[in-house]
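>>> Whatever this is, show me its structure:
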Amino acid sequence: MAKTQPKQTLTEEEKKKQIYDMVDNLVKKSHVALDQMANFTQEQVDKICEAVATAGEQNAYPLAKMAVEETKRGVVEDKTTKNMYASENIWNSLRHEKTVGVIEEDKELGLTKIAEPKGVIAGVTPVTNPTSTVIFKAMLALKTRNTIIFGFHPQAQKCCVETGKIIRAAAVAAGAPADAVQWIEEPSLDATTDLMKNPGVQTILATGGPGMVKAAYSSGKPAIGVGPGNGPSYIEKSANIDRAVYDIVLSKTFDNGMVCASENSVVVDDEIYDKVVDEFKKWDCYFLNKEEIKKFEEHFIDPRRGTVAGPVAGKSAYEIAKLCGVDVPKNTKVIVAEYNGVGRKFPLSAEKLSPVFTLYRAKNHDDAFRICSELLDYGGRGHTAGLHSSDKKIIDEFAMKMDACRILVNSPAALGGIGDLYNNMLPSLTLGTGSYGANTFSHNIGARDLLNIKTVAMRRDNMQWVKVPSKTYFEHNAANYLRHMPNVNRFFIVTDEGVADQGFADEITDIISKRRGQKEYEVFKAVTLDPNTDVIKDGVHRMNIFKPDVVIAIGGGSVMDAAKAMRLFYENPEMSFEEAYQKFLDIRKRVVRFPKINGVQLVCIPTTSGTGSEVSPIAIISDAKTGIKHTLCDYALTPDVSIVDDQFVQEMPKRLIAWSGFEALGHAIESYVSTMATDFTRGWSLEAIKIIFANLKNSYDGNLAARKQMHDAATIAGMAYSNAFLGLEHSIAHTVGSTFDIPSGVSDAIALPQVIRFNSKRPEKLAMWPHYSVYRADTDYADIAKAIGLTGSSKEELIEGLVQKIIDLAQSVGIKMAYKDYGVDQNDFEKKVDQLAVEAYGDQNTVTNPSAPLISEIAQLMRDSYEGKNTSINK
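Got it, this is the predicted structure:
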């Protein structure tokens, strides 16, 4: 007879290798199944899930019975309900959810969302809710075309394996791969750890004790885990006491309190405390005396961990009492310990997972909130808090103050927390606790959490606009409109000393005086060149005294800009200057929203032919403290009425004609090449350019017809840049001009040739989000050259011809083409140029420049402008 070979004893390393290989083999098979499911349709997936749900429901009782027999915890009838819930309620919530391929499509927004599985999931299950959790997690995985490998709790291995077999058989019969649902046959901590850390596992779905959940999060994989629950429930004095007590007893006895959302403590207002106690006693709740509480503190809680002792969880109240050495009636439903503290010194204040709770008497609702918060902090942060109240104010305040992701109002927490039964929350058996509980998710976990959602975003062409004043009046004596302007009678006239000395303000008051009916006016003539915040504050102060219903600005750009700012801050005193000039990329999405102007109308009448401010949403205001010019830009600043009356420019000084003419030319050219230019605005820009080149010199020389043409061109250019905005030339002109007291038009003329040359070269840094497909500034400049009659064999020749035409025009009206020619000291300039470049970069106009400049490039352009590089003016 052959001798029996002695059984080989494996070393620890060999055992670990054997476990690893076993787990790795499961993962490899799972990936094969994953590949097979990749092309499943939604219909195929739903057929499989419905089969799983049916099998789970049909076997709800035998699986529940197995679970109770194996774990020695819980109630068969309640576990049956849990199994049915995991099958019926969960499938009902998933039935119509799209989880395959295109799940959302918004053609209007050009967004499509595509669902893809995360991959192989490691499913960790608890001893408290074993079979129902297996059904739930398997169904979530299959619904999302994931495969799942379970690591069951060793104390519930047999019932979970039986559940897995039933689910797998049903899924396979409906078309699923055989290895879509697998499990570790011989459970161990090493096996579960290897599963979670295996490179082929993409996601961990963990439900269990704090140690296991922590291990899942420490695995280096994306993990969906839940935190412990030590949820309080507050019975507030306005509550329906009978219903509140009934709900809590139901919740605590359901599966012997093993749902993690169930009430662990109850806090009651002093006024109703005795009534609540009496009602609990009617429902066979046993109240421990002081000696019995001490026994419970000794035996109920594990002193090392400070949580419920292992043998206690899920037992009946009668069994728990015996374990703790306390005699209670056999019909006891729940054991209650009246308590007055929270924390390690008060052991029973911890999570209990059993039909036991602590009861607290609160002096008032503030005291109750404090106790509830302390209970959550002691092992239950983020999970669940219950409230029984009919006071909406209390409900709202409780919800705001509790660090819990589920606030359950007037319902049993165990059944309310899992969703669907007592409320409209998503049904789930995995409840996120958010960052309160060191958890990624704060909601009830569903199918969406096991999907990779791909977003297909089509290029968007945003809706564009043209916004100008609602009324624009032009031609000689158009100012007479003020004689008949409706719905106004208190006129606040904003101007400056120079305009007032010319008699223009008197002309306006004369027209107002001829109005019928009541009329009053006040003239504010303290506006200065480049108005600052002190001027604006002075004007607002005067407006607060006068209470106008219309502001009339008559003057140049400084006056009109000042009037815009005065109206803004008069109607919105809470808005700060700093908020008003914040830079933005998209005027519709700016961080600080301008309030709407509702009461006071604004009429702008230009007395120069350059700024276009009479039709623009822009105001240039200097900070009185720093001297820095800031661009305020919002359509709330747009005048309601513009009056373009050439009677006010017939006696304009020659130098002002030259300066304002180049300001208008800068507006027209920069708005034509702006990244925001459109077919609607380019027509205005180009027409203004042609008018200016044809008429500026004649206007400068005294031709009144040409002067009228220039006045109209300035407004046309204003309408263009009001909607297309400007560019780097204006950013440089603003910063350098304000720093060294150079008139705006002169600064525009000096910077314009340098910026055109910069923009017409292929940019180093591309402009973001232009309203055209590809860079086109060189073509735009060449088109301008052609429009004014220039010729050339290439874009480069046309662009340089345009630059020379600008230089020649400037020379013809007495403008020098270098900052140094206007008394700017070179040493002073060099000290400031780098900071000026930073300020120009921050100017709103830089955003829409066709070439995105670097700060160093802006500084170089400023240096070139200082020297008048290649302007040939000094020949």
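
>>> rest of the way, CA atoms for contacts and neighbours
Noted.

>>> Please work out which residues outside stretch 286-297 touch it.
Contacts of stretch 286-297 with the rest of the structure, by CA atoms under 8 Å, 6 or more residues apart in numbering, involve 281, 324-326, 328, 332-338, 346-348.

>>> Please indicate which of the residues you listed has the highest neighbour count?
residue 348 (29 neighbours; other CA atoms under 10 Å).

>>> now that residue: how far from residue 451?
40 Å (CA to CA, to the nearest Å).

>>> count of neighbours near the closest residue in space to residue 570 that isn't next to it in sequence?
Ranked by CA to CA, 6 or more residues apart in numbering and with sequence neighbours excluded, the top spatial neighbour of residue 570 is residue 540, at 5.4 Å. When neighbours are counted by other CA under 10 Å, residue 540 registers 22.

>>> So which of the contacts of stretch 286-297 sit within strands?
With DSSP state E as the criterion, strands contain 334, 335, 336, 337, 338 from among those.

>>> Surely the fourth one is in contact with residue 359?
In this case it means residue 337. Yes - distance between residue 337 and residue 359: 6.0 Å, which falls inside the contact criterion (CA atoms under 8 Å).

>>> To compare with the earlier structure, here is another sequence to fold:
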Amino acid sequence: PSYIEKSCNLKQAINDVVLSKSFDNGMICASEQAAIIDKEIFDDAVAEFKSLGVYFVNDEEKAKLEKFMFGVTAYSDDCNNGRLNPKCPGMSPAWFAKNAGFEVPEDTNIICAFCKEVGPKEPLTREKLSPVLAILKAESTQDGIDKAEQMVEFNGRGHSAAIHCNDKAIVEQYALRLKACRILHNMPSSQGGIGGIYNYIQPSFTLGCGSYGGNSVSANVTYHNLLNIKRLADRRNNLQWFRVPPKIFFEPYSIRYLAELKELSKIFIVSDRMMYKLGYVDRVMEVLKKRRNEVEIEIFIDVEPDPSVQTVQKGLAVMNTFGPDNIIAIGGGSAMDAAKIMWLLYENPDADFFNMKQKFIDLRKRAFKFPTMGKKARLICIPTTSGTGSEVTPFAVISDKETGKKYPLADYSLTPSVAIVDPTFTMSLPKRAIADTGLDVLVHAVEAYVSVMANEYTDGLAREAVRLVFENLVKSYNGDLVAREKMHNAATIAGMAFASAFLGVNHSMAHKVGAAFHLPHGRCVAVLLPHVIRYNGTKPKKLAMWPKYNVYVADVRYQQLAQMVGLKADTPAEGVEVFAKACEGLMKQTETITGFKQSGIEEQAWMDKVKEMALLAFE
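As a prediction, the model looks like this:
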């Protein structure tokens, strides 16, 4: 299409259209198939066309022309079946008139026909590859752009569209609306599309239409596309990034740091009702009130286990009204995950969960870029259980109650600003919570150590976390408060390891089992751990893809962990088995179930869901 808008240089615009449409008798695929003219300049445009040797057909001649060119006439019952006569492309105006059954002057440049609309009901708005041009009137700028868009969609997606206009805003609107790869401004469409004369487009007679038109290229095809370019690619390890919160405070009563933290005046506390009842929120508020500056505090304690989008939106509304400069999350993984998402949406209201949850191979090379955080507030995380490690990780999981979908989000921008690892919050934990969260720590560390993305920076952390769990979990479970402190540290250390090395199939499966049967996460990962160790510890049928993971070593790594905790493991195979049994031993000593049947799941209920869980775990 060529839209002739009322602000244009009319004489130049009509000259360009006639020049373009008469060039090579309209054979150029970029030539105008219709001129769409604003009503304010319509009559003047028609007069200008006529002054340049353009012939306008009457109604009878139009019907004859349609019948000859397409075998149908406008608004006839069979007009949808119109097909261009293969004899037509590239012939002269006089030839068309003679074969259609009427006469035009021999010096006619092009033939024009008035049309009422774009589409199959008006056959002459189809692609014609001839010096025949449809003329349409635009009742407004919007109508003109709409008709041009219809022309592109009708017979020319991805190709070319011209506009004659001196209003920059309208030109930009036109260019954004139309799905054409060449938007030709104030120039003949044929010569403009070919390129090199009226613009700096690379000259070519083969014009790509991009994905709009089902092509692999959208530019003009030139010699560049004919060159065979060889690329020698040397193997390189991907750049990896070890990132944890800039400040991590630990040791008993390290919560007192909140009294000294700079730039803290409006605090939004995110927690759950249990933490509030236990007095943990009050403990934090007492420290905040000891600050030298006066602080404002708002609390949100409606976070539930497996936090939902709906809960996050509820908290976000309060947060937006309050306008904090610091967000403090107190609790387990649910409170910290909810706070991360509230923080994200507080600073970036237009963030899209669908884009953020997309899969990736390398976190730093994902197609979607998370926004930079910290522009409006810091996130301070205070874990009250020794398990998730969320206080130091770039991960958060949010669920949508309405759709049943989970959104696992991962990006280093979600890493908290400050972590306060104060073991005094865990001293009154019930035994069952100690066991479940402690076994979760073990799985975090083990999976990080055997991960294909494990590296020198995470290995030491993972090994230390495994050692701390084997030495202290049972003691902590039986009431040893020193061991309880060490388990709290182990949780954060394991979190730092898997924040960069990531987790594996154990956690992927456990998330789905827990969601399907409403089981505690730590219990799910623990039940699966020995089976995953034995599975990962056998030679794989399919090898893992990661440049630094150049050979399979999972069995050797399990052997190393077994030896580290004092087990006899002379071979990798022996190491795999004894380490799996050692993990089962920890489960028995903490009175943890070793199979899902023990949790009350019926076999048929399991079989009904297992295929779906496996498919979801692959995500």
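
>>> And the TM-score between them?
The TM-score (TM-score structural alignment, normalised by the length of structure 2) is 0.80; 606 aligned residues with a CA RMSD of 4.5 Å.

>>> Run through the residues that contact the residue most central in space within structure 2.
Residue closest to the average C-alpha location in structure 2 (CA atoms, centre = their mean): residue 355, at 2.5 Å. Contact analysis of residue 355 of structure 2 by CA under 8 Å, 6+ apart lists residue 368.

>>> Quick check: next helix or strand after the helix or strand where it lies?
If you go by DSSP states H and E, residue 355 of structure 2 is part of helix 353-356. The helix or strand immediately downstream of helix 353-356 of structure 2 is strand 378-383, counting by DSSP H and E.

>>> Can you show me the helices along the stretch 251-400 of structure 1?
Listed in chain order, the helices of the stretch 251-400 of structure 1 (DSSP state H, counting those that start in this stretch) span residues 273-282, 290-299, 317-323, 365-377, 392-401.

>>> got those as a markdown table, with distance to residue 787 of structure 1 columns?
Formatted as a markdown table, the helices of the stretch 251-400 of structure 1 follow (distance: least, CA to CA, whole Å):
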| stretch | distance to residue 787 of structure 1 |
| --- | --- |
| helix 273-282 | 89 |
| helix 290-299 | 94 |
| helix 317-323 | 94 |
| helix 365-377 | 74 |
| helix 392-401 | 65 |
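
>>> Which one, of those helices, ends up nearest to residue 609 of structure 1?
helix 392-401 (58.9 Å; CA to CA).

>>> The closest one - contacts with which helices or strands?
Helices and strands touching helix 392-401 of structure 1, by 3 or more CA pairs under 8 Å, 6 or more residues apart in numbering; DSSP states H and E, are helix 365-377.

>>> List the buried residues of the helix it packs on.
365, 368, 369, 371, 372, 373, 374, 375, 376, 377 (16 or more other CA atoms under 10 Å).

>>> what's the answer for stretch 161-168 of structure 2, then?
Under 16+ other CA under 10 Å, the buried positions of stretch 161-168 of structure 2 are 161, 162, 163, 164, 165.

>>> Just the closest of those residues to residue 428 of structure 2, please.
Closest to residue 428 of structure 2 out of the buried residues of stretch 161-168 of structure 2 is residue 161 (72.0 Å), distances taken as CA to CA.

>>> if I look at the closest one, how far off is residue 10 of structure 2?
18 Å.

>>> circling back: next, the mean deviation of the helix holding residue 355 of structure 2 compared to structure 1.
Its aligned residues in structure 1 lie a mean 6.8 Å from helix 353-356 of structure 2 after superposition (mean CA distance after the TM-score superposition for structure 1).

>>> which parts of that helix are buried?
Under the neighbour-count criterion of 16+ other CA under 10 Å, helix 353-356 of structure 2 has residue 356 buried.

>>> What is the corresponding segment of structure 1 for stretch 283-297 of structure 2?
Counting by TM-score structural alignment, stretch 283-297 of structure 2 falls onto residues 507-521 of structure 1.

>>> Please list the outside residues in contact with that stretch.
479, 480, 482, 483, 484, 489, 490, 491, 492, 493.

>>> how does it look with 10 Å?
479-485, 488-493, 500, 504, 506, 522-523, 546, 548, 550-552, 554, 605 (CA atoms under 10 Å, 6 or more residues apart in numbering).

>>> Mark which of the residues you listed are buried, thanks.
479-480, 482-483, 488-493, 500, 504, 522-523, 548, 550-552, 554, 605.
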